[in-house]
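Student: Based on what follows, work out the 3D shape:
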Amino acid sequence: MRYIFPVTTTTQSEPRTVRIETEAVYAALSAGALGAVLGAVATWGTALAFWGWPSAGGFAAIVAGAVAIAAAATAYSRSGALPGQEWRRGLRSGRAVVNVVSVTIAHAALAALATAVVYLVLGLGFVGMVLRPFEGAVLGAVSTGLAAYLVYLSASRISTQRLSSLLLSFVALGTLTAMATSPDPDWWRFHFSELGTFAAFSSVVFNGTLIAAGLLVTTFAAYVQSDLSALVTTGRLTSRRSRSVVPALLVVMGVMLACVGIVPVNLNEPIHNLAASGMALMFFGLLGSSPWLLRGMPRAFFLSTAAIGAAFVAAVVLFVVGFFGLTAFEIAVFALIFGWIAIFIRFLGVTGQKE
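Tutor: Just a heads-up that it's a prediction; the model follows:
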């Protein structure tokens, strides 16, 4: 495949880890300079507080997100030449683009939200303080430079384990942000999908999180397929179907998750519910087929899978009998799905390792 950005080669005198750190520093310096200029311009002749709208924090979050887009896309594309990433060169162009887009969106959203939270906390600590051009430039340089540095390092070292952590962090932060900014404090009395029904920022965040997370799950599936193929080749896993069936189920889950965000419940309830139900069914299929498809994994993994499966069934029963409402049921299923993914990836990473 052709990379979106040129891939540099390294020499023995310049290890790849040093090259990545060097490029991350250059990215931070460039982004910091841009942030300083924009921070000074934003506060020039205008008294801006840390948080609110308009505010220094709002502008900083936007700039940090934009810088993170450039840093993540560049770093992830260039990382295809690193050891352990050789399999990415055989991906089709369309699949490669989806991977770059999903990784980029997740990093950009995390950078923007993290920057916003920092400025919000500063605003709570320095009540009534307004920023002049000097403070705006300094804070702009620090926030954008730090965002570019951390994002570049993260995107350069994407692995299955790191991608699962990125996925969980992205979903958790996006969902919590939507909850905290919802214009209706009683949204939880209806259902979890209520967060995506408002003509407000919270719904944009919620639906956008689901769509981007769905894309990220499809990228995650490609990494899982590579890891499973390696375990099948070495004989650690006995079922050859695992390297095709498990990633396929994950891809369908990702598509269904994205559809939940694309079609909010107030736009088309049947399609929305069909997508949500389809994701749950694919997850249940993964749980049920694990003893056969993933034979060779540690026993503790299957015990954990059985426990999560039992919890899934218990949640369904408790919802049917009316013990708790739809919102609690949806949150429970959501937590079980991503909890199992985290456990699966941890065991996938250690299976086959030499003691």
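Student: use CA for all of it now, contacts and neighbours both
Tutor: Will do.
Student: hey, where'd the helices end up in the stretch 51-200 of the chain?
Tutor: In the stretch 51-200 of the chain, the segments counted as helices under DSSP state H, counting those that start in this stretch are 56-78, 93-125, 133-156, 160-181.
Student: Tell me what angle the first one forms with helix 133-156.
Tutor: With axes from the mean of the first three to the mean of the last three CA atoms, to 10 degrees applied, the angle from helix 56-78 to helix 133-156 works out at 30 degrees.
Student: just the second one next, same as before
Tutor: Between helix 93-125 and helix 133-156, the angle comes out at 140 degrees (the same axes, to 10 degrees).
Student: quick check, distance from helix 93-125 to the centre of its chain.
Tutor: Its chain's C-alpha centre and that of helix 93-125 lie 9 Å apart, by CA atoms, centre = their mean, to the nearest Å.
Student: Could you also give me the structure for this second sequence? I'd like to compare it with the first:
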Amino acid sequence: MGRHQRAETSGLISFILCLMVAAVSMTLYMDNAPAIWLVTRRVFIVGSAAVAICGVLSFIVGYSRRSRSLSGGNGWWVPIRRVFEIIALSVVYAATIFLSIYAILAIMNDMMGVRIFSGYIPWVCGIFAGIAGYITFVQADLMDAKTIASLLPLFVMAGVSTAGLTTDDPYWWHNNFSQLGDRTTFAARMFNSTLILAGVCIIIISYFAISELRATHRMRLAWSASHRPAPKVDDLPQASGEVHHFRLRTTLLSVLLVCSGIAFIGIGSFRYSPHPILHNVFARGLPGLMCILLIGLPWLAPQLSKAMYVISDLAIALCAAAGVIWLEGANTLTNVEALAGLMFLGWFIVFSRQIAAIEADRVQAQLVFIQSASGHVDGDDPVMIESRLSADQ
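Tutor: Below you'll find the model as predicted:
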């Protein structure tokens, strides 16, 4: 069997194991937990956590089983960095699975009713755990940047939607999104937790995005140093070796992306009522960071396509127009915040997929380089630069 077929086969084994573990665990929990922990929302939390744990364990096994970086043959720093990367990716998957499964369980409970649905919870969680185990194992074995980018909107929409549906303030949207998280209720905690996890995931994905830009840059420099011609592939990204002040640009880009993630974390960590100053610093600082990042994108990341720069400018123009309409009294601040948040998350997903495209083009260039190079290709050859996300790195 080839690599993809082996990944699918191992994913099926993971499906069965995760299904049985989650189903048995939830059955034991439902039979032995005290009454206070059988409240509907707490059961959903435990069930979602069980599914998330199964999915993350499946991901870790699938991602680390073929890794060469954990052997210690490349020094002490490489295994530590690889462990950090595995933990970071696990956080992204855990957040996505937990919030998405909780939202699905809540919807199913509303459709069937608590009395009927409670008897199905162990096996429903088992099925979801099996699906999560299958998907995460296959994705871990075939990991790329597009996979990571596609996870971000899932748990953000799941978390915010669940918070909006379960809040005891039906008129929160008349003010702004901060009012949805400005309480000590379950809905407020769900909303704030979603923002915190979104910020963490933005920082994690930014780390891999910047790593890819630097990997492409190193590849170009290695080609130049090898005195062999680089492959002539029409759709290769712009030669990073021609970018002046490359280290400064990527550093500033990483700082802006990390600060954007920290802003999300700060908004979720500091509610408005007890911490109005800190909350406003993060909430009002995020649009400023967005403007600087999107306007300066052509200089910060010249490897991206021109269409990306046009989309960035359009996003700023739409948010500015919505803000003007709000100041005139014809719109609500909630709508402006929702538009700005969706625009940024949408932009970030497109940005991540652009980085993934650069990675794919670089891999193609490396294959062409191998075919065009003569003689033995050893481990020091510039073609051996690999993807940071690759499971077998």
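Student: and of the helices of the stretch 51-200 of structure 1, who's closest to residue 37 of structure 1?
Tutor: Smallest distance to residue 37 of structure 1 across the helices of the stretch 51-200 of structure 1 (CA to CA): 6.2 Å, for helix 133-156.
Student: what's that closest one packed up against?
Tutor: In this structure, helix 133-156 of structure 1 packs against helix 16-42, helix 56-78, helix 93-125, with contacts taken as 3 or more CA pairs under 8 Å, 6 or more residues apart in numbering; DSSP states H and E.
Student: right, so those: which one is the most enclosed?
Tutor: Highest mean neighbour count of those: helix 56-78, a mean of 25 (counted as mean count of other CA atoms under 10 Å).
Student: How far does it sit from its chain's centre?
Tutor: Counting by CA atoms, centre = their mean, helix 56-78 of structure 1 is centred 15 Å from the centre of its parent chain.
Student: got the angle for that helix vs helix 16-42?
Tutor: Going by the same axes, to 10 degrees, helix 56-78 of structure 1 makes 150 degrees with helix 16-42.
Student: other SSEs contacting helix 56-78 of structure 1?
Tutor: When contacts are defined as 3+ CA pairs under 8 Å, 6+ apart, helix 56-78 of structure 1 sits against helix 16-42, strand 48-49, helix 93-125, helix 133-156.
Student: now the helices of the stretch 51-200 of structure 1 in a markdown table, with distance to residue 267 of structure 1?
Tutor: Conversion of these to a markdown table gives the following (distance: least, CA to CA, whole Å):
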| stretch | distance to residue 267 of structure 1 |
| --- | --- |
| helix 56-78 | 28 |
| helix 93-125 | 24 |
| helix 133-156 | 35 |
| helix 160-181 | 18 |
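Student: Out of those helices, which gets nearest to residue 45 of structure 1?
Tutor: helix 133-156 (8.1 Å).
Student: To residue 319 of structure 1, which of the helices and strands packed on helix 133-156 of structure 1 lies closest?
Tutor: Among these, helix 93-125 comes nearest to residue 319 of structure 1, with 32.2 Å by CA to CA.
Student: Which residue is the nearest non-sequential neighbour of the residue mapped onto residue 47 of structure 2 from structure 1?
Tutor: Per TM-score structural alignment, the equivalent position to residue 47 of structure 2 in structure 1 is residue 60. Leaving aside its sequence neighbours, residue 60 of structure 1 sits nearest to residue 140 (CA to CA, 6 or more residues apart in numbering; 6.2 Å).
Student: ok, the one you found to residue 127 of structure 1 distance?
Tutor: Separation of residue 140 of structure 1 from residue 127 of structure 1 (CA to CA, to the nearest Å) stands at 19 Å.
Student: what residue is smack in the middle of structure 1?
Tutor: Centroid-nearest residue in structure 1, with CA atoms, centre = their mean: residue 167, separated by 3.2 Å.
Student: residues in contact with that residue?
Tutor: 106, 213, 216-217 (CA atoms under 8 Å, 6 or more residues apart in numbering).
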